[in-house]
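Peer 1: Okay, here's the prediction I keep looking at, along with the sequence it came from:
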Amino acid sequence: MAAQDPHSMIDYLIGVDGGGTGTRVRIARAGGQEIAQGQSGPSGLAHGIAHAWQAVGDAVAKAFATAGIEHPPLASMAIGLGLAGVHNKEWAAQFEAANPGYAALRLETDGFTTLFGAHQGRPGAIVAIGTGSVAQVLLPSGEQREVGGWGFPAGDEASGGWIGLRAINHIEQVIDGRKSTSAFARELIEACGGHRDAIQSWLAKASQTTYASLAPIVVAHAASDTTADAILREAGREVALMARALDQSGTLPLALCGGLGNVLRAYLPAELLERSVAPPGRRSQRRAAHDRTIHSEGAPAMTTSINGNILTPEGWVRGELRFHQRIDAIQAFAADPAVNSDDYIIPGFVDLHVHGAGGRDIMQGGDAPQVIAKTHAKHGTTSMLATTMTAPPEDIVAALKAVGEACARPVPGSARILGVHLEGPYINEGKLGAQPNYAKSATLEEVNELGALAPMRLITVAPELEGHLELVRQLADAGIRVQIGHTTGSYDDGVAALEHGAAGFTHLFNAMNGLHHREPGMVGAALAHAQYAELIPDLLHVHPGAIKVALRAIPHLYCVTDSTAATGMPDGEYMLGRQVVHKCLGGVRLPDGTLAGSTLTMDQALRNLVSLGLDLADASRRVSTYAADYLGETQIGRIAPGCFADLVVLDRNLNIKAVYIEGEACDLNDA
């Protein structure tokens, strides 16, 4: 029998871009349809072959998890990689030999893939300037040439590592007394440890990425410090030398790529600027009068720039973030926020369980969704799901009509309403919690009728009710996320629901059977099997110890507020659906003492997570990225070029200083 071509068994195509700062992965089906993206840490070969493969594997795994696809066998994938360090043929051979099992592998330099992408395969030149640097050209004859790329510290001129090395040379002379000190020198010294002995230790451990972390300081001081300006001018001259060596005719389009491309553009001679182009996939990087830029559809928009410690999918960087409606560019390098005093810039919060705020409840209809969205925006929530209560059919219809209107006509300065979280009436009357007793079993026909009123993004169901397991499968097939909640179901009921397509759990631990070593209950099903679950971290609904258990067990545990009309309001009586609730001492309860939602806001949720020992990056993912991923929203919950400019700026005490939704600053008065 003839042997089967292994390429005929390929189901997925993996594209990888890896350098000294981070790794980006895109996954497509064999037919070319892109299905997922993922990010991880650096995969440049200078970090080690095993480290590079680990970073690639982590990014691929995150991409499949984001898409909700169980990780397929590597033998079903073909992978193409553009990695830093491939110039070293020995490293490249070692990397290829360590292939963990991909059916097909193509390895190129990151410069090659940048060149191909920048000019879409047509003749042109690039100078890629990031942690390292390299310049390449594709000539009209088809010949490809490369300049630079010799590696750090011998080469990589104009790169972040090269700039950082010169910054270190400067402070060595300042500390010795050979040069005068300055604000620029003092910040560099502080970033490297603050005194001579600490700097010696810093130097002993420093990698190219570490040196590159100093480049944002040089950029920040270039306008006021002659030494910083001189370093960047020298870098600009090095870029010009590389560009001219590539294309002596001076006729081919030139793209400056990488994190320092925009910065060094200002230091290029006029003849190079004349033929410089912006790489496709990024907005034009040329500034017109009054710093205006252009939307992709051609409408003018003002570009905003902010500086600080920026949390990207690859980790913390320090520098400048430029945006209008979407993020245009991040001009920054890897940094540890602990060694500077800059603000934090993190993704806007994404809350998938919002009943109310500002004295209004979603079930009231009318303008309640707009009031609620505006209140939460002041606390950093940039996207949310309007969440209903178990109620008579006419009340649910009225609420959904109002939410549908709010989705269609968003109000500036308000959180983006992504759609509806239908929390009831398809729940078990034995676990109502604070819901009134209008619980019932669901039918697909009824769900479809409600879905015609507003975008139905998430539904909470009790899977043990008759007909609900099949309904879970039907809803999941229709692209609606189904969560398990308000349930008396057992561990086995939970496992069955997950197998039928349920994707998560509603306010984990609350309104479900708890964990016992002989009856693990619904909580046990979540801890044993869930990839995603929501949790209310107000420290009232769930004990801190139980939160830590969930954090260890559920990889993408994310946080919600379950907020009520009492959020942002003084103590007193408020409506929760048809029920009166009482706010007192930060909690919201029914007259019998039952917890009835919360007054939590997402900024406080973030601070609570940090108080439990999470680092800020992990806490941020759990109030933004994971919730966005859960809904399949790839343009929110992360700071990356092309994503919506939904941003939260925090001071060093994690208090909100600014909130941007699609690039517009929100009014924080009375927040």
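Peer 2: Done, it's in.
Peer 1: For the rest of this, base every contact and every neighbour count on C-alpha atoms.
Peer 2: Fine.
Peer 1: any idea which helix or strand carries Val147?
Peer 2: Val147 belongs to strand 144-148 when elements are defined using DSSP states H and E.
Peer 1: by contact count, what packs against that strand?
Peer 2: strand 133-138, helix 226-246 (3 or more C-alpha pairs under 8 Å, 6 or more residues apart in numbering; DSSP states H and E).
Peer 1: so which of these comes closest to Val25?
Peer 2: Distance to Val25, taken as C-alpha to C-alpha, is lowest for strand 133-138 among those, at 20.9 Å.
Peer 1: by how many degrees do that closest one and helix 226-246 diverge?
Peer 2: Angle of strand 133-138 versus helix 226-246, following axes from the mean of the first three to the mean of the last three C-alpha atoms, to 10 degrees, is 30 degrees.
Peer 1: which parts of strand 133-138 are buried?
Peer 2: 133-138 (16 or more other C-alpha atoms under 10 Å).
Peer 1: for that strand, the distance to its chain's centre please.
Peer 2: 30 Å (C-alpha atoms, centre = their mean, to the nearest Å).
Peer 1: same deal with stretch 212-220?
Peer 2: 23 Å.
Peer 1: And the contacts of that stretch?
Peer 2: 131, 159-164, 167, 184, 187-188, 191, 228-229, 231-232, 263, 317-319, 331-335 (C-alpha atoms under 8 Å, 6 or more residues apart in numbering).
Peer 1: In strands only, show me these.
Peer 2: Counted as lying in strands by DSSP state E, out of those, are 317-319, 331-334.
Peer 1: Comparison target, given below:
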Amino acid sequence: MLSKGVFLSYIKGEFTILIKNGNVITPYGICNSSILTKKGKITRVSKDISTPSDEEVIDAKGKMVFPGFIDLHIHGGHGIDICDQNADLKTFCEYQLKHGTTSLLLTTRTMETNKIESTLLRLKESIDYLSRFNKINILGIHLEGPFLSQKYKGAQNPENLQAPSKEILKKWMQISGNNMRMITLAPELENAEEVIKFLKQNGIVVSAGHSDATYDQMEEAINWGVSHVTHFFNGMRGFHHREPGILGASLLSDKVTTEIILDTIHSHPMAAKLLVKNKKAEGVALITDSVRATGMADGEYVTENRMLCVKDGIVRNSEGNLAGSTLTMNEAVKNVIELLQLPYPEVAQMASLTPATILGIDHEKGSIEVGKDADIVILNSDFEVEYSICEGEISYKRSESILKK
């Protein structure tokens, strides 16, 4: 269960919103319909809804109405890295709302232990503030590293990688105010069994990633409690017919969900389509893994004294390894629809309901259904976000935005 204060702490909007004439993406299909929200909840989804005098009316004719996007894996954007000591997280969240993300996990990276601890403390102190003033759902923290494989470190700093430790995690959980919701680790490392079982007992999603795990090791880790795989295909042992590895074990297990960076750089679109065909929409979450350079010009960017080079929107470190993406969630949705040609309800599931299910909050979020939180995104035909609505509050309106790309 999520701790008190993780969701919006301000009083939910007392006013009412009526979204008229939109192409509403529901779990059951697309319908030309209207949505009524009251006090932060969806109260009606119907063709004909009368207009009381106290409503704010949005005409969504010709536009697509999605559930608000949920990003489980995001490091930064708009020139901001969430691990920076003086990170402008308010502007970072406003930028995410501009691209349809109404809920997210603030994702850390491998750093020195003292820096991880100071970051966790700062994020703990920021979560309540961000939720109150940005009308966005900060669902908690995703700890990516330092319990990762040297062989598949990717752009993670190899000097600070270490074996999993239950004692360290106990301390970090306390420092974070019990806001850690997901942890990425390599399950083949020493002490992994004890740590995975401990995390599962404490309700934290354990995701395998940056890992050299064999098929047998991953199968064993699934039995311990691993239930997710970080940026599938990337940062892990590849598939081989004599050693299927982490990929093979995950594809064959009904206990494991996955996430994918669908920017056409991290994985070929048909590799993504193969994943979705095997795991179905309920087994694949769209993520961005976006970094500071998202929405910025090509050039060089410094992250924790390490240089990242961005060319044609592709981010690499000095060793030439991919170092996150410049993807946004609305772009990911566009790519799935245009390149994978999946039905809209399946795409909405991958962008919203599957992430909500992974975190155990699908009874509240992830789909446009009566009784759920009014987290709604309205997209135009170019997949630009016209409105982001978060728990019944208009959090972003394109015509009023002062943010650049």
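Peer 2: Cool, the structure landed. Quick caveat: nothing in here was measured; it's all calculated off a predicted structure.
Peer 1: re earlier: adding neighbour count and distance to His379 of the first structure, write the ones in strands among the contacts of stretch 212-220 of the first structure out as CSV.
Peer 2: CSV is the format used below for these (neighbours: other C-alpha atoms under 10 Å; distance: C-alpha to C-alpha, whole Å):
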residue, neighbour count, distance to His379 of the first structure
Val317, 23, 24
Arg318, 28, 24
Gly319, 24, 24
Gln331, 22, 27
Ala332, 30, 27
Phe333, 28, 28
Ala334, 28, 28
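Peer 1: Widest-spaced pair of the residues you listed?
Peer 2: Once C-alpha to C-alpha is applied, those give Gln331 and Ala334 as the farthest pair, at 10.6 Å.
Peer 1: And the residue nearest the centre of the second structure?
Peer 2: For the second structure, the residue nearest the mean C-alpha position is Asp71 (1.7 Å; C-alpha atoms, centre = their mean).
Peer 1: Without its sequence neighbours, what residue ends up closest to the equivalent of that one over in the first structure?
Peer 2: Using TM-score structural alignment as the criterion, the counterpart of Asp71 of the second structure in the first structure is Asp351. Excluding the flanking residues, the one nearest Asp351 of the first structure by C-alpha to C-alpha, 6 or more residues apart in numbering is Met384, at 4.7 Å.
Peer 1: Isn't the one you found up against Arg416?
Peer 2: Yes - judged on C-alpha atoms under 8 Å, Met384 of the first structure makes contact with Arg416 at a distance of 6.2 Å.
Peer 1: joint contacts of the two?
Peer 2: Contact criterion C-alpha under 8 Å, 6+ apart; residues shared by Met384 of the first structure and Arg416: Ala373.
Peer 1: Now do the same for Glu394 of the first structure: its match in the second structure.
Peer 2: Match for Glu394 of the first structure (TM-score structural alignment): Asn114.
Peer 1: Surely that match forms part of a strand?
Peer 2: No - counting by DSSP: H, G, I helix; E, B strand; the rest coil, one finds Asn114 of the second structure to be helix, located in no strand.
Peer 1: For it, give its distance to Lys171 of the second structure.
Peer 2: 12 Å (C-alpha to C-alpha, to the nearest Å).
Peer 1: what's around the spatially closest residue to Ile163 of the first structure that is not a sequence neighbour, how many residues?
Peer 2: Distance criterion C-alpha to C-alpha, 6+ apart; nearest residue to Ile163 of the first structure, sequence neighbours excluded, is Ala215 at 5.8 Å. Neighbours of Ala215 of the first structure under the rule other C-alpha atoms under 10 Å: 33.
Peer 1: And Ala215 of the first structure? What does it align with in the second structure?
Peer 2: Counting by TM-score structural alignment, Ala215 of the first structure has no partner.
Peer 1: now stretch 380-387 of the second structure, how far from the centre of its chain.
Peer 2: Per C-alpha atoms, centre = their mean, the centroid offset for stretch 380-387 of the second structure relative to its chain is 20 Å.
Peer 1: picking that back up, tell me the most buried of the helices and strands packed on strand 144-148 of the first structure?
Peer 2: Compared across these, strand 133-138 shows the largest average neighbour count, a mean of 27 (mean count of other C-alpha atoms under 10 Å).
Peer 1: so that strand matches what in the second structure?
Peer 2: Against the second structure, strand 133-138 of the first structure falls on no residues (TM-score structural alignment).
Peer 1: Would you mind pulling up the elements that that strand packs against?
Peer 2: Contact here means 3+ C-alpha pairs under 8 Å, 6+ apart; on that basis strand 133-138 of the first structure packs against helix 110-119, strand 124-129, strand 144-148, helix 226-246.
Peer 1: buried sites along the third one?
Peer 2: Buried residues in strand 144-148 of the first structure, counted by 16+ other C-alpha under 10 Å: 144, 146-148.
Peer 1: start to end distance for stretch 378-394 of the second structure?
Peer 2: Stretch 378-394 of the second structure end-to-end distance (C-alpha to C-alpha) = 11 Å.
Peer 1: Could you dump the helices and strands packed on strand 144-148 of the first structure into a markdown table and include distance to Ala497 of the first structure?
Peer 2: A markdown table is the format used below for these (distance: least, C-alpha to C-alpha, whole Å):
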| stretch | distance to Ala497 of the first structure |
| --- | --- |
| strand 133-138 | 51 |
| helix 226-246 | 58 |
